[in-house]
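[1] next one to model:
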Amino acid sequence: MRLVLREAREAAGYTQLDVAEQMEWSLSKVIRIENGDVTIAPNDLRPLLNYLNVKDRAQVADLLATAKIARTRQRQAWYQKPEFREYLTDGLRRLIEYETEATSMHSYSLFHIPALLQIPSYSKALIEKWRDEISEEQRHFRLEARRIRREAVLQRIGSLRMTALLDESVFMRAEGGPGIFADQLEEILRLEEQRLVSIRMFPFSADAALSYNAGFDILFLGSEEEESDAGDKVNAVMYRETGTTDEIVEDKAVTTRHFARYRKLWEAALNEDETVDFVRKRIRELR
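    The predicted structure follows:
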């Protein structure tokens, strides 16, 4: 929804301030709607679409229906409850919303097992390292959010395709100690062997340039094949974080460049069977 509204505004040549003045809204309201921080009421959407010259009846009807569903979903969404809103970043809440709509998700990590593949004990071991910077309440709700996200995403496997590309250092860094990390690797094996996720390891010996962008997740909202023919339309978004910030990136050029890099590294990595063999050997070492 918000991507469609932003594209329509840009196609019409209007700024966010133009929209705010025309609709008699605050500029912050327009920004929050386009950022996905708030939904838009159908009664507000009708005049906005008219102003943006969106006149196709079928498209208008679809957008109005989507707005109604989004308003209901946002009121009911677990991550919009006060306790979660207080402790989850804006970027993470937007990521969770995209996870409910994504058709495919690709995770690249240099340091840790991706969040949606983590077992609770591994997640706790990671977040406890930040206890001097993150309060106990925040750690609790972030761990709970990660658990809920994981369950929701794994239930969608079939309609959702997931891949994960992990640097060899991820498998060598025994977060939580040998026992916990071995359990985490057992879970990686389960996910791969049940075809829930396709996982490849990028080995130290690989003859390819390693990405220096740290970790990122790319989520497609439609067919990946459509991305190259989508013009300026955004068909994918990227989530990335550092130790202090996180963000959702919706710029098509940026997401396209990162996904091209992901695919290049994916082809240079060990295949799934070779990765499974490595993980089994690593588990034996840890046990």
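[2] from here on, just use CA atoms for contacts and neighbour counts.
    Will do.
[3] and for G222, the neighbour number?
    Residues within reach of G222, counting by other C-alpha atoms under 10 Å, total 15.
[4] the stretch 101-250 of the chain: helices as residue ranges?
    Assigned by DSSP state H, counting those that start in this stretch, the helices in the stretch 101-250 of the chain fall at 120-128, 136-155, 168-172, 178-193.
[5] for the comparison step, fold the sequence that follows:
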Amino acid sequence: MDPRPGGAPTVLRMVLGKRLQDLREKAGLSFEQAGRALDVTHATIRRMEKAEVGLKIPYVEKLLTTYGVTSTEEISGFLALCREANRPGWWHNFRDVLPEWFSAFVSLEGEASVIRAYEPHYVPGLLQIPSYAGAVLRAGQPNATAEEIDRLVTLRIERQALLTRAEAPLLWVVMDETVLRRPIGGRAVMRDQLGALIEATEAPNVRLQVIPFTAGPHPAMYGPFHIFRFQVKEIPDIAYTESLVGGAYFDDRDDVSAFLEALDRMCAQAAPAQSTKAILDGMRKEI
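    Next up is the predicted model:
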């Protein structure tokens, strides 16, 4: 899944792409046949269905009629959803500092019903306090200006609003003990950050687990990742990994299953979520 062409894919755009695929298959048409109806390549049809490009209204309208949709009301309703899906998300205001490849992450994060993650290095962004976030961002982007760092911190904090909204997602994070031992931003910042994590354990939709050093090796020592799950049945689970130069998204069932299996094994190795508050409190007292 490549989020770059046409901007970050929203969940609605992914749903509509899947519906276009279902209509094409129901009509018994191949990618090539659908492409000929628009005078475009088969790759364009494929990318529309995979939400890798924006949904051009004239293209969609022509495809609907090609697929046998004759109801004016149904076509109008579908096109209205396309216009909504193509509308930039709230994070578009941060496009001056937000990489396109991460825009997709923010979009998926905002629509997920369950967010699961493994983090071996830092407190996850959704749980960071501003001073901690600033220290992490400055370390990761040493060439960024102070203004750019401030903008990124603001974006990170605004993302956290999803945890307290109505029908907030479940956030289930497994953190390596290293996350809590690595000094970031100084003693005062770490104490405040650990205090914020202790408060987070009280939230009904937040589940935190810590993998202690004593647990030994585990299946995901190669790096951090996220898994997003959605209530919309058309959208499969999506896994995300990140590197120094970009992010990678996986929606193939076998690929995502590998991430899920690794995370389930780590949850079994980690300390139970019920003990996380006591672990955090003990570490906070050590600082």
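[6] for D251 of structure 1, find the nearest of the helices of the stretch 101-250 of structure 1.
    Nearest to D251 of structure 1, of all these, is helix 136-155, at 24.2 Å by C-alpha to C-alpha.
[7] ok and that closest one relative to helix 120-128, angle-wise?
    Here the directions of helix 136-155 of structure 1 and helix 120-128 differ by 140 degrees (axes from the mean of the first three to the mean of the last three C-alpha atoms, to 10 degrees).
[8] what's the counterpart of F181 of structure 1 in structure 2?
    Matched by TM-score structural alignment, F181 of structure 1 corresponds to M190 in structure 2.
[9] so how far is Q141 of structure 2 from its match?
    Separation of M190 of structure 2 from Q141 of structure 2 (C-alpha to C-alpha, to the nearest Å) stands at 20 Å.
[10] how long is stretch 9-20 of structure 1 from one end to the other?
    End-to-end span of stretch 9-20 of structure 1 (C-alpha to C-alpha): 12 Å.
[11] do stretch 35-50 of structure 2 as well
    Start-to-end, stretch 35-50 of structure 2 (C-alpha to C-alpha) is 15 Å.
[12] list the contacts of that stretch.
    Defining contact as C-alpha atoms under 8 Å, 6 or more residues apart in numbering, one finds that stretch 35-50 of structure 2 is touched by 1, 14, 16-21, 31-34, 53-55, 59, 62-63, 66.
[13] next step: these restricted to helices.
    14, 16-21, 31-34, 59, 62-63, 66 (DSSP state H).
[14] which among those residues count as buried?
    Among those, those scoring as buried are 14, 16-18, 20-21, 31-34, 59, 63, 66 (criterion: 16 or more other C-alpha atoms under 10 Å).
[15] which two among the residues you listed are spaced furthest apart?
    M14 and Q33 (21.7 Å).
[16] next up, the contacts around G125 of structure 2.
    G125 of structure 2 touches A133, R156, Q160, counting by C-alpha under 8 Å, 6+ apart.
[17] alignment lookup: the first one to structure 1.
    This points to A133 of structure 2. In structure 1, the residue matched to A133 of structure 2 (TM-score structural alignment) is S123.
[18] ditto for the last one
    Under the alignment defined by TM-score structural alignment, Q160 of structure 2 corresponds to R150 in structure 1.
[19] from A164 of structure 1, how far out is the residue lying closest to that match once chain neighbours are set aside?
    Closest residue to R150 of structure 1 apart from its sequence neighbours, by C-alpha to C-alpha, 6 or more residues apart in numbering: L116 at 4.7 Å. In this view, L116 of structure 1 and A164 of structure 1 are 10 Å apart by C-alpha to C-alpha.
[20] do the same with A12 of structure 1
    Distance from A12 of structure 1 to A164 of structure 1, counting by C-alpha to C-alpha: 39 Å.
[21] neighbour count for the two, which is higher?
    Shown here are A12 of structure 1 and A164; by other C-alpha under 10 Å, A164 has more neighbours (21 against 13).
[22] which ones are touching the aligned residue in structure 2 for the more buried one?
    Taking TM-score structural alignment, A164 of structure 1 has V173 as its aligned residue in structure 2. Residues near V173 of structure 2 by C-alpha under 8 Å, 6+ apart: R116, A117, Y118, E119, R207, L208, Q209.
[23] repeat that for 6 Å
    R116, A117, Y118, L208 (C-alpha atoms under 6 Å, 6 or more residues apart in numbering).
[24] residues in contact with the third one?
    Put plainly, it is Y118 of structure 2. Residues near Y118 of structure 2 by C-alpha under 6 Å, 6+ apart: V173, V174, M175, P224, F225.
[25] state the distance from the second one to Q231 of structure 2.
    Between V174 of structure 2 and Q231 of structure 2 the distance is 22 Å, computed by C-alpha to C-alpha.
[26] do R83 of structure 2 as well
    22 Å.
[27] could you do A248 of structure 2 as well?
    In terms of C-alpha to C-alpha, A248 of structure 2 sits 22 Å off from Q231 of structure 2.
[28] again, but for G247 of structure 2
    24 Å.
[29] need the counterpart of V197 of structure 1 in structure 2.
    So, by TM-score structural alignment, V197 of structure 1 is matched to V206.
[30] which ones are touching its match?
    Neighbour list for V206 of structure 2: L170, L171, W172 [criterion: C-alpha under 6 Å, 6+ apart].
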